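Asks: Curious how this folds, go ahead:
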Amino acid sequence: MGLFGILLALGLLMWLAYRGWSVILLSPAAALLAALISGEPLLASWTSTFMGGTAGFVARWFPLFLLGGIFGKLMDDSGSIIAIARYLTEKLGVRRTMLSVVLASAVVTYGGVSVFVAFFVLVPMTREMFKAANIPARLMPAAIGLGAFTFTMSALPGTPSTNNAIPMPYFGTTTFAAPGLGIIASLITLAFGMWWLQRAEAKARTAGESYVEDAEAIAITEKVREQATTSGDFDPAEFDHGQRSDDNPPFILAVLPLVVVIVVNFLMALVVLPRIDFSFLKSEPWGIDVSATIGVWAVLIALAAANITVIAINFRRLLRLRESVDAGANSSVLPILTIASLVGFGAVVAAMPAFAVIRDAVLHIPGGPLVSLVVAMNALAGLTGTASGGMAIALNALGSEFMRLAVEHDIDPALMHRLTVISAGTLDALPHNGTVLLLLQISKQTHAGSYLDMVMTVIVGVIISLVAVFILGSMFGSF
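Replies: Sure thing, here's the model as predicted:
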């Protein structure tokens, strides 16, 4: 009965979440349902196990969500995102519209801007470019998705995305884990995605398809908002708060904060922080495992430095600085509580005796720890429709076991980190994924018209890169 309760609770959680119910409400309700069927104490499961898992995730990751939300809002209101996108599109020209859109999406998200913030800026510009190049609008989501939430979220070394950060405390790694494998995965994903987009564009032209002006924009409803915040780190409701500048900065100044994020993150993670003696933090009252925390601290310092940089070079452009900062801060609350609630649900499930069956089945999948890791991340990301949520649930329940297996089998934790992130970024983009739903909504496109091309650019291409990284990592280890 325990296993049935777990599966029933998970099924209801995902189904109702897809229909727009708040995950913050659904997660404890589903956890209590599973506990009830399993015969576990309800109040203890809620107030102790569930809240312990939820509070632990918030305590660990709220600073990252907070600084990331502020950074994305400041980059948008200063006009920096528009300046970067326009510069790249002007340099590449109408003939390279697809490449322009992909690169513009990749640059801003690799630099730490939330994909949701990027969507609201990039979609209108992409619409103008597609209209000028006479490319069917149905291909917009596939092009933006390829640049915004594939290799820049999970493969490129140093990306400060939440997805790339979550494995760090479990494996004692940094965002630069397995840089060579990450670059290879990024190139494969980008090359395959561009091949498909160019093929789709050529096929559309041969068929006589052209750009057609779409209908009026649809407001972001509460249902879409709830779906989106399960898989992102920015609350779309805060996008219209603050004020965007009409005076965009020059490209060099616009891209400077993104450079600051990557450079400072690299220096802090690999040069500065490892050389500082933090031994005093191992004792009371701190009791901190610094080796598992340096990667997180590096990202936080990098985002803080980038926020200061944005304000310093765009002070006159940020017309309502306080409102922009407030909106960015507020935008982080709903996403982190949503994902934390999923982690709380996972904590209740992991505490049940029946979970031992699931754990043993996952850890003993033929092929070794790397196969088990890849299967677990793909399965949970696909079921939950969120890479970060699925990854957090899996690592919270099995992270220590995967680390133990890595030590036993002499596997570099950096390889585990990179496989974890790439694996979680594959099947998470199924039709019920919040990022997919929001992008289609903003683009005013439908699953029927656009999703097949999205599957090829944001799922199939990533799976191919995952296979390549798995083979190379198994043969040569991490590099």
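Asks: only C-alpha atoms for contact and neighbour calcs from this point on.
Replies: OK.
Asks: does the residue located most distally from the centre of the chain sit in a helix, a strand or a coil?
Replies: Most distant from the centre of the chain: residue 208, at 36.4 Å, with distances by Cα atoms, centre = their mean. When classified by DSSP: H, G, I helix; E, B strand; the rest coil, residue 208 comes out as coil.
Asks: Look up how far residue 135 lies from it.
Replies: Separation of residue 208 from residue 135 (Cα to Cα, to the nearest Å): 10 Å.
Asks: With residue 150 instead?
Replies: From residue 150 over to residue 135 (counting by Cα to Cα), the distance is 22 Å.
Asks: When those two are compared, which one has more neighbours?
Replies: Neighbours per residue (other Cα atoms under 10 Å) separate residue 150 from residue 135, with residue 150 holding more: 27 against 23.
Asks: ok, that one touching residue 425?
Replies: Yes: the criterion here is Cα atoms under 8 Å, and residue 150 meets it with residue 425 at 6.9 Å.
Asks: Overlap in contacts, the two.
Replies: residue 462 (Cα atoms under 8 Å, 6 or more residues apart in numbering).
Asks: in this protein, which spans are strands?
Replies: Per DSSP state E, the chain carries no strands over any range.
Asks: Now do the same contact list for the residue nearest the centre of it.
Replies: When Cα atoms, centre = their mean is applied to the chain, the residue found nearest the centroid is residue 163 (4.5 Å). By Cα under 8 Å, 6+ apart, the contact list for residue 163 reads 153-154, 387-388, 391, 421.
Asks: Now the second one, please; I'll put the structures next to each other:
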Amino acid sequence: MGLLGILLGLGLLIWLAYRGWSVLLLTPLAAMLAAAFAFEPLLANWTQTFMTGAAGFIAQFFPIFLLGALFGKLMEDSGSVRTVAGFIGDKLGPRRGILAVVLAGALVTYGGVSLFVAFFVLVPMATALFRDAGIPRRLMPAAIALGTSTFTMSMLPGTPAVQNAIPMPFFGTTPFAAPVLGLIATAITLVFGLWWLGLMEAAARKRGEGFEAEAGGTASAEQAAEDLVVRERATVTREFDPAEVQRGGACTDRPGVLVAALPLVVVLAVNLTMTALVLPNLDLGFLAEERFGPTTPAAVSGIWSVSVALATAILVLIALNRRRLTDLRASVDAGVNASVLPIVSVASLVGFGTVVAALPAFELVRDWVLGIEGGPLVSLAVSTNVLAALTGSASGGLTIALEALGETYMALAADLGIDPALMHRVAVIGAGTLDMLPHNGAVVTLLAVCGTTHRESYRDIVMVAIVGALFALAAVIVLGTLLGSF
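Replies: Model prediction:
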């Protein structure tokens, strides 16, 4: 009965979330359903187990959600994102329109700009380039997804994406875990994605298919951002509430490309400096004091690195663009507000996972996952893939998997001599593959803004964001098994 309750609770959560119901209500309901089938005390599971899991996630990761959303909003309102994207588009031109869109998306998201901010900037740029080059509109979502939602989220070493931060407290790793393996995975995903998009562009030209002059049903950025179903799905996907995209005080006077790109460079440079030089040489023995709770330097240093990097970049951005940020308070308010609903939504998913993991029947699930042939790396990849697919959220699925099985995987890693950095990279890449199923908030939002449908564009998204990432994941597992972490 307990296992049936888990399946029914998960099914209810997926079905109603896909229909646009808020996970803030669905997750405790689904958790209580699972607990009821296991004959567990309902109120205790809600107030003690569910809320403890949700609150723990917020306590750990709210700084990254808050600073990431604020940085993305200030980059948008200062005109910096448009400047960087426009510079790449101008340099590569319409003849290499697909490459320009991919690289522009990769640069801004690897530099810390929130996904949905990037979407609303990249779509107008891609529309202009694709129209001039005669590339079908239906390829726009896949090109944008390749640059923003694959290797810059889970593979490139040092990426400030929250998904890359989630394994750090569990494994005691840094944002730069398994850097060479991450670069190899990036190369595989990027090359495969560009090959596929080039193939589709050539096939379209052969058929005489060009850019559609009028895209029926194209949603404006404001309409897509305010759509309630889009918003509910989007807020469990990334750290930015799309409804805040249109708020704030956007400027019309854009900065030069060097000024625009400098905050992106600051994020990466400070992150690396904190990880490699500053924190390893600090005396963090004070963390053993009771007032700081049960933690270790390894559990918090990764979060601190990313937080300091984003905070520093925000200060640099404001200093460089104070004149352009005509209503700084409105921009700051929109940025910080954009972080609230996403982190509470993802934390609610984590709370659901915490309840499920505490049920006696979950031992059957744990035994099945750990019994998957291929060793801990394969079972870790499968568990993060499956949970990210079911929840439609890489961050939610990844946290649920690690909350339930993180200690077990660390014990296996110690017994088998597996570097935790390798576990980190496999877990993150695994969460960033099947999360891009049709109900994923990023997919729904991107299609809405591009003015295309699942029928027109989803196959290409699957190829560049799922198939390519699965190839990269397989390569990392094989190389990690043979050669270890590097």
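Asks: In contact with residue 104 of structure 1, which residues?
Replies: Residue 104 of structure 1 makes contact with 84-85, 88-89, 122, 147, according to Cα under 8 Å, 6+ apart.
Asks: Alignment lookup: residue 278 of structure 2 to structure 1.
Replies: Using TM-score structural alignment, the partner of residue 278 of structure 2 in structure 1 is residue 272.
Asks: ok, its match - how many residues close by?
Replies: Residue 272 of structure 1, neighbours per other Cα under 10 Å, totals 13.
Asks: likewise residue 373 of structure 2?
Replies: Residues near residue 373 of structure 2, counting by other Cα under 10 Å: 10.
Asks: Aligned to it, what sits in structure 1?
Replies: In structure 1, residue 373 of structure 2 lands on residue 366 (TM-score structural alignment).
Asks: now swap in residue 244 of structure 2 and tell me
Replies: Match for residue 244 of structure 2 (TM-score structural alignment): residue 238.
Asks: Translate residue 396 of structure 2 into the numbering of structure 1.
Replies: Per TM-score structural alignment, residue 396 of structure 2 is aligned with residue 389.
Asks: List the contacts of that match.
Replies: So residue 389 of structure 1 contacts 230-231, 339-340, 342-343, 381 (Cα under 8 Å, 6+ apart).
Asks: same thing but at 10 Å, please
Replies: If you count contacts by Cα atoms under 10 Å, 6 or more residues apart in numbering, residue 389 of structure 1 has them with 163, 166, 230-232, 336, 338-343, 346, 380-381, 395, 424, 428.
Asks: What of residue 132 of structure 2?
Replies: Counted by Cα under 10 Å, 6+ apart, residue 132 of structure 2 has contacts 93-95, 97, 126, 210-211.
Asks: Kindly report the same for residue 325 of structure 2.
Replies: Contacts for residue 325 of structure 2 (Cα under 10 Å, 6+ apart) come out as 74-79, 248-253, 317-318, 331-332.
Asks: What about these, which are in helices?
Replies: Using DSSP state H, the subset of the contacts of residue 325 of structure 2 located in helices is 74-77, 317-318, 331-332.
Asks: Those residues, buried ones only, as a ChimeraX selection?
Replies: Under the burial definition 16 or more other Cα atoms under 10 Å, those of those that qualify are selected in ChimeraX by:
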select :74,75,76,77,317,318,331,332
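Asks: In JSON lines: the ones in helices among the contacts of residue 325 of structure 2, plus distance to residue 476 of structure 2.
Replies: As requested, those are exported to JSON lines (distance: Cα to Cα, whole Å):
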{"residue": "74", "distance to residue 476 of structure 2": "35"}
{"residue": "75", "distance to residue 476 of structure 2": "33"}
{"residue": "76", "distance to residue 476 of structure 2": "34"}
{"residue": "77", "distance to residue 476 of structure 2": "38"}
{"residue": "317", "distance to residue 476 of structure 2": "36"}
{"residue": "318", "distance to residue 476 of structure 2": "39"}
{"residue": "331", "distance to residue 476 of structure 2": "40"}
{"residue": "332", "distance to residue 476 of structure 2": "39"}
